[in-house]
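> got a predicted structure plus its sequence, pasted below:
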Amino acid sequence: MASVELMRGALELAVLEVVSHETTYGFELLATLRSSGFPDVADPSVYGVLRRLEAGGKLTSELIASPSGAARRYYRLTDSGRTALEHATVEWDALVRAMAGIRIDRTKDEQR
């Protein structure tokens, strides 16, 4: 599986997680993602996720004037988004545990 496919699945969860901590705008979200381990995430990918999450009722947004330039669209998690984040986190944790189990089994096999 290509890393792009893995990133696509993880990016939605990462966006929900970041927005769950604070209301944020696109550029700030990008900076947070990049500094948190998604260094190659592209602007269009993040803005596409934001649009899909908003269209799906997981986020709301509000355009707010900026003191230093153009207005910014700030995103906030909805109740539906919080529920989606909780479910996705449970699924992600289960996937991580399953992968860790497979890797441990493979390591045991290689040591034999």
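Looks like it came in fine.

> drop to CA atoms for contacts and neighbour counts, all remaining ones
Will do.

> gap between residue 18 and residue 51?
15 Å (Cα to Cα, to the nearest Å).

> just the strands in the chain please.
Under the criterion DSSP state E, strands of the chain are mapped to 24-25, 59-66, 69-77.

> go through those strands and pick out the most buried.
Ranked by mean neighbour count, those are led by strand 24-25 with a mean of 20 (mean count of other Cα atoms under 10 Å).

> ok, residues contacting that one?
72-76 (Cα atoms under 8 Å, 6 or more residues apart in numbering).

> against that first model, consider the following:
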Amino acid sequence: MRGWDAQLRRGVVELAVMAAIERGETYGYRIVEQLRELPGLEFTESTVYPVLTRLAGEGMIAVRSEASRSGPPRRYYRLTEEGRMRMVRMAAGWTAMAGSMARLLEGAT
């Protein structure tokens, strides 16, 4: 069962990261903190940061750096218009699939 859970989480990490960014410009560690507050979405930095790098490379998110009083510059992320459109499509697909699974599982347990 553990492998199935990991596979499901890998499938939703991109949508979860994009949804966290869609709420407003934010930095990587804050995204990790937001997701950790939600049961089932407790992703580590080593999972989230590669997704951010890939999304930036694909033009789905924009990145800017700002000096930090403690440590290296902080990188802030925001969705581009293309990223917002992708997230909307992904969210619609997720909602449809989750609804279908809920109907399928009714009475199954």
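Happy to help now that I have it. In this text the structure is predicted, and so the values were computed from the model without any measurement.

> next, the TM-score between them, please.
Superposed pair, TM-score by TM-score structural alignment, normalised by the length of structure 2: 0.89. Supporting alignment: 106 aligned residues with a Cα RMSD of 1.4 Å.

> can you put the contacts of strand 24-25 of structure 1 in a markdown table and add distance to residue 46 of structure 1?
Converted to a markdown table, the contacts of strand 24-25 of structure 1 look like this (distance: Cα to Cα, whole Å):
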| residue | distance to residue 46 of structure 1 |
| --- | --- |
| 72 | 15 |
| 73 | 13 |
| 74 | 14 |
| 75 | 12 |
| 76 | 15 |
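
> quick check: the gap between the corresponding residue of structure 1 for residue 78 of structure 2 and residue 30 of structure 1.
When structure 1 is aligned by TM-score structural alignment, residue 78 of structure 2 is paired with residue 76. Distance from residue 76 of structure 1 to residue 30 of structure 1, counting by Cα to Cα: 15 Å.

> how about residue 80 of structure 1?
Residue 80 of structure 1 sits at a distance of 23 Å from residue 30 of structure 1 (criterion: Cα to Cα).

> same drill for the two, tell me which one is more crowded.
residue 30 (21 against 13; other Cα atoms under 10 Å).

> ok, the residue nearest to the spatial centre of structure 1 - contacts?
Residue closest to the mean C-alpha point of structure 1, counted by Cα atoms, centre = their mean, is residue 14 at 1.9 Å. Contacts for residue 14 of structure 1 (Cα under 8 Å, 6+ apart) come out as residue 33.

> aligned partner of it in structure 2?
Match for residue 14 of structure 1 (TM-score structural alignment): residue 16.

> go on, residue 52 of structure 1?
Match for residue 52 of structure 1 (TM-score structural alignment): residue 54.

> so which residues of structure 2 form helices?
2-22, 28-36, 45-57, 81-105 (DSSP state H).

> can you tell me which of the ones you listed is nearest to residue 68 of structure 2?
With Cα to Cα as the criterion, residue 68 of structure 2 lies closest to helix 28-36 of these, at 13.3 Å.

> what's the mean gap between that closest one and the aligned bit of structure 1?
Overlaying structure 1 shows helix 28-36 of structure 2 at a mean distance of 0.7 Å from the equivalent residues (mean Cα distance after the TM-score superposition for structure 1).

> quick check: that helix aligns to which part of structure 1?
Residue span in structure 1 matched to helix 28-36 of structure 2, by TM-score structural alignment: 26-34.

> list the buried residues of the matching stretch.
Neighbour-count burial for stretch 26-34 of structure 1, counted by 16 or more other Cα atoms under 10 Å, picks out 26, 29-30, 32-33.
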